[in-house]
Structure formats: structure tokens, C-alpha cells
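Engineer: With the sequence up front, the predicted model follows.
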Amino acid sequence: MPPRAKPSFLPDPFYSRVAGREKRILGDLFGLRNFGANLTHLRPGAESALLHRHSKQDEFIYVLEGEPTLVTDRGEVLLGPGMCAGFPAQGIAHQLVNRTDREVVYLEIGDRTPGDEGTYPRDDLKAMLDPEGRWVFTHKDGRPYQPRSDP
């Protein structure tokens, strides 16, 4: 399975923060519709996502290689191979950050509940899942972000 062609759908100025993330969308490979499964690689210094929480989606991660730092709105925990974490909808905000000099590899699984929204406590960003299953990003006050001009 090749990596996802577009590394992120986040608008500027957030796109660069996840530029060191590479996802292989395994769930789509098998036609899964109720949940997604991704094999994700984080280069040194990369973030898995912005600190966020979902309104309807549960998420689960399982670390395969490396030592990512799990950052939440309640603190931080260093994870290692064989460790996992789960994030119920409307629960704590979370992200993984690779603060090491080695690549991190983990499996992430999340459901695909329609109408999900993402909130970002540290950033002026809100995400809404549209009827076609695509994320639409706005400022917290509802103003749209300018579309990215990908090279």
C-alpha cells in the first residue's frame, strides 16, 4: 500500500506541522466503510495531528516502533512499542509528537460516524465532516480558510 498522495488536508498555516507524517490508508484498501485503519509513520520532529478531539469519532492507536510522546490537554506520556491509547468521542484532546531522532510507526483506528466535528483547543481551527466524508476546515468563528495552493 503506497502512502496517501496528499500528506494532509489541513489548511495553511497548520499544514507544515504534520508534514513529517506519512499515512497508508489500510481501511480504504479493503473497502471498509464503518471504520478506518491507517499505518502511520512520523519522522523526527513530526506531529500526528494538531491537538484535537472529535465530537462523534472514537480513536485508538497502537505503537509498533519508536517512542512517541502522547500529548493531551491533561499532560504528556512517553509511549513505546506495544503500548496503546484510546480516545472516546468528546473526551480528552490528544496528539502524538515524535521528539526523538528515530522514526515512529503506529497503527491508528477510528470510526467513520457521519456528522463528526473536530475541535482544536490550541488553534484557531474547526473541522466538520461533510456528507461525502471530506473534512471542511474553518476558523472557530466560522470563516473559511483559503484553499491550499499545493505545489
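Structural biologist: Cool, got the structure.
Engineer: From now on I want contacts and neighbour counts done on CA atoms only, so please keep to that.
Structural biologist: Noted.
Engineer: in the protein, which spans are helices?
Structural biologist: Secondary structure of the chain by DSSP state H: the helices cover 26-29.
Engineer: Below is structure B, check it against A:
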Amino acid sequence: MTDTPRPNALEALAVAPRARPSIYPPQFAQRVAGREKRALGDPFGLKNFGVNLTRLPPGCQSALRHTHATQDEFVYVLEGTAILITDEGETELRPGMCAGFPAGTGNGHHLVNRGAEAVLYLEVGDRTPGDTVIYPDEDLMAVLGPDGWAMLHKDGTPY
């Protein structure tokens, strides 16, 4: 049990954006510059899964195209139009549309905002310890350890 009082409910936009906008090495971070994530599950003390309210300004992408070994992911578009890019190609996601990415499939994915308006969406993922993320288009992988994410080259050397 924690002594920190938890809210029963809150306004999602009242949650402060993450202080650190990206964990990517500098040569990759520019691709997500301007992305704003609000960790909605954290104020409630959620430990098993995370929920982010994410805003992508025009020209921004959600992440580098990636695939998780053990984490399932789900996105639900609230506002704007995003382009989902997967191994199969591109799919337009409009408000009310959702997409899911089961762990371990190897199907790299991310969202890109090619429109003139911001895209606002919810992203949900579990917090399985020991997850590994592969970025198929880059010499990059991430490993979730006890101290957080380690960003590595695909040969295992750190950035």
C-alpha cells in the first residue's frame, strides 16, 4: 500500500506531459520531436499496463518503426488522421479507429502524421519485465531491465 493519495478520476489533459520526450539516442530523437505523451495510468498507480494520451503534431511520428518481444500494444485514435505503417504497408487511421499489435509477431509498426492537424490518440501497452524492442529499419534495439530501458546497437553494444 502507498501513503500517496490517488485520485478517483482526473482530466486527462491536466496530466503533465512526460518531462523526457524521448529515450532514443540523439540521432533518432529528432523523428519524434514535438510528440507529447501524458502517462494517464501513473497518477492512479497502475503497474501492469500503461496508458498514454499522445499528441502528434503535423510531420511527427509516434516512434521509430518497432516490434516488441513480450509487450502487446493497442492504439485508439481520438482526433486527426494518422498513417499506420506496418510490414504490410500503410493504413489510414481516423477518429474512432483502433489498431492492435500482439507481442512477438515481428511486425514493425508506428504512426506518422502527414496531415495539417495534430493527431490525438490513446496508446495502451503492458509493462512486462524483460521486454526487447527491435527497430527493423535501424541499427537499434531496446531492452527493458530493472533500471529502465537500455538503448543498444543490434550487436548489443550501448549507444
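Structural biologist: In hand now; what should we look at? The shown structure was predicted, so the numbers you read here are calculated from the model rather than taken from an experiment.
Engineer: Chain neighbours aside, what residue packs nearest to the spatially most central residue of the first structure?
Structural biologist: The centroid of the first structure falls nearest to residue 49 when counting by C-alpha atoms, centre = their mean (4.1 Å). Using C-alpha to C-alpha, 6 or more residues apart in numbering and skipping the chain neighbours, the partner closest in space to residue 49 of the first structure is residue 95 (5.7 Å).
Engineer: how about that neighbour, what's its partner in the second structure?
Structural biologist: By TM-score structural alignment, residue 95 of the first structure lines up with residue 110 in the second structure.
Engineer: pretty sure that match contacts residue 63?
Structural biologist: Yes: if you go by C-alpha atoms under 8 Å, residue 110 of the second structure and residue 63 touch, sitting 5.9 Å apart.
Engineer: show me what contacts the residue nearest to the centre of the first structure?
Structural biologist: Listed by C-alpha atoms under 8 Å, 6 or more residues apart in numbering, the contact set of residue 49 of the first structure reads 17-18, 95-96.
Engineer: residues in contact with the corresponding residue of the first structure for residue 133 of the second structure?
Structural biologist: Structural alignment (TM-score structural alignment) places residue 133 of the second structure against residue 118 in the first structure. Counting by C-alpha under 8 Å, 6+ apart, residue 118 of the first structure touches 52-55, 126-128.
Engineer: what distance separates the start and the end of stretch 101-119 of the first structure?
Structural biologist: One end of stretch 101-119 of the first structure sits 30 Å from the other (C-alpha to C-alpha, to the nearest Å).
Engineer: The residue mapped onto residue 129 of the first structure from the second structure and residue 56 of the second structure: what is the separation?
Structural biologist: For residue 129 of the first structure, the aligned residue in the second structure is residue 144 (criterion: TM-score structural alignment). Using C-alpha to C-alpha, residue 144 of the second structure is found at 25 Å from residue 56 of the second structure.
Engineer: That'll do, ta.
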